[in-house]
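Visitor: Turn this into a structure:
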Amino acid sequence: MLTQVASPFDLLTDDPTERSLMKLKADLLILLTMDYDGGEEGLARFAKDNQITRDEARSVLTGELSALSLDFLATCLFRKGWYLKRQLVSEKQMDMQFTH
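Guide: As a prediction, this is how the structure comes out:
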């Protein structure tokens, strides 16, 4: 029997908070790895460009979400020139956007 899910993270956990964190980490990983061109030389350059170890770079590039914190991912993005733009829309809503 085929199961329909809204996202692949629905299969990994029933906890909506944990699912939201995984989705956020995955989105940050996409931003962080958009310019990665593959190969071992690419891995070394990716690690150097982001000022992280090769093991950390491998975790990023293989999408090992459990090994990566939001702080770590945000720090890597900030080092690459990204910044977080925030706008208070209303008393109960804030829009946030990473911009390069």
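
Visitor: only C-alpha atoms for contact and neighbour calcs from this point on.
Guide: Noted.

Visitor: List the contacts of the longest helix seen in the chain.
Guide: Using DSSP state H to define each element, the chain has its longest helix at helix 16-33. With contact meaning Cα atoms under 8 Å, 6 or more residues apart in numbering, helix 16-33 is reached by 9-10, 12-13, 60-61, 63, 65, 68-70, 73-74, 76-77.

Visitor: Can I get the buried part of those residues as one PyMOL selection?
Guide: The buried residues among the contacts of helix 16-33 can be selected in PyMOL (16 or more other Cα atoms under 10 Å) with this line:
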select buried, resi 9+60+61+63+65+73+74+76+77
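
Visitor: Of the contacts of helix 16-33, which is the nearest to residue 35?
Guide: residue 61 (11.3 Å; Cα to Cα).

Visitor: give the contact list for that closest one.
Guide: 29, 33.

Visitor: Give me the distance between the closest residue to residue 12 other than its chain neighbours and residue 26.
Guide: Nearest non-adjacent residue to residue 12, counting by Cα to Cα, 6 or more residues apart in numbering: residue 19, 7.9 Å away. To residue 26, residue 19 is 11 Å away according to Cα to Cα, to the nearest Å.

Visitor: Here is a second sequence; please produce its structure as well for comparison:
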Amino acid sequence: MALEYSNIFDAITEDAAEASELQTRSDLMIAIRDIVNAKGWDQKQAAAAMGITQPRVSDLVNGRIEKFSIDKLMTCLYKIGFRFKPHYENEQLTMDVQIVTDNQRPSAMA
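Guide: Purely as a prediction, here's the structure:
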């Protein structure tokens, strides 16, 4: 008998909402790792861009999912230039990804 899962996290929890959250965090971590790799950043450069420490970047790129919330991952994505924009229309939910330019981000100096 073969087990089949549409979400690998269904195998470790019976709570569908928890499995969905784990999958979302995993998807975001993979996307961030791919962006870091595409930009050719080392972990120190990635840390500076995302406003986190180098050990946290190591946790992120090595898939230590338990160390990151969806909120933190979304903040990291924003700091490296991406933002999700959900739209609901005609009973359909879609998600756009917007590129965030430096002039759209608030200045770090206040």
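
Visitor: quick one on the thing from earlier: burial check on the residue nearest to residue 12 of structure 1, number of neighbours?
Guide: Using other Cα atoms under 10 Å, residue 19 of structure 1 has 18 other residues around it.

Visitor: Relative to residue 23 of structure 2, how far out is residue 15 of structure 2?
Guide: Taking Cα to Cα, one finds residue 15 of structure 2 at 12 Å from residue 23 of structure 2.

Visitor: Kindly apply the preceding question to residue 59 of structure 2 instead.
Guide: As judged by Cα to Cα, residue 59 of structure 2 and residue 23 of structure 2 stand 17 Å apart.

Visitor: what's the answer for residue 42 of structure 2, then?
Guide: 26 Å.

Visitor: Those two: which is more packed in?
Guide: The neighbour count for residue 42 of structure 2 versus residue 23, taken as other Cα under 10 Å, is higher for residue 23 (17 against 12).

Visitor: After alignment, which residue of structure 1 pairs with the more buried one?
Guide: Using TM-score structural alignment as the criterion, the counterpart of residue 23 of structure 2 in structure 1 is residue 23.

Visitor: before we move on, what SS does residue 41 of structure 2 have?
Guide: Under DSSP: H, G, I helix; E, B strand; the rest coil, the three-state class of residue 41 of structure 2 is coil.

Visitor: Contacts only, for it.
Guide: Residue 41 of structure 2 makes contact with no residue, according to Cα under 8 Å, 6+ apart.

Visitor: repeat for residue 98 of structure 1
Guide: Residues in contact with residue 98 of structure 1 (Cα under 8 Å, 6+ apart) are 82-85.

Visitor: tell me which element the equivalent of it over in structure 2 is part of?
Guide: Aligning on TM-score structural alignment places residue 98 of structure 1 opposite residue 97 in structure 2. Using DSSP states H and E, residue 97 of structure 2 sits in strand 92-99.

Visitor: rewinding a little: ok, the match of residue 23 of structure 2 to residue 40 of structure 1 distance?
Guide: 27 Å.

Visitor: Could you do residue 89 of structure 1 as well?
Guide: Where residue 40 of structure 1 is concerned, residue 89 of structure 1 sits at a distance of 44 Å (Cα to Cα).
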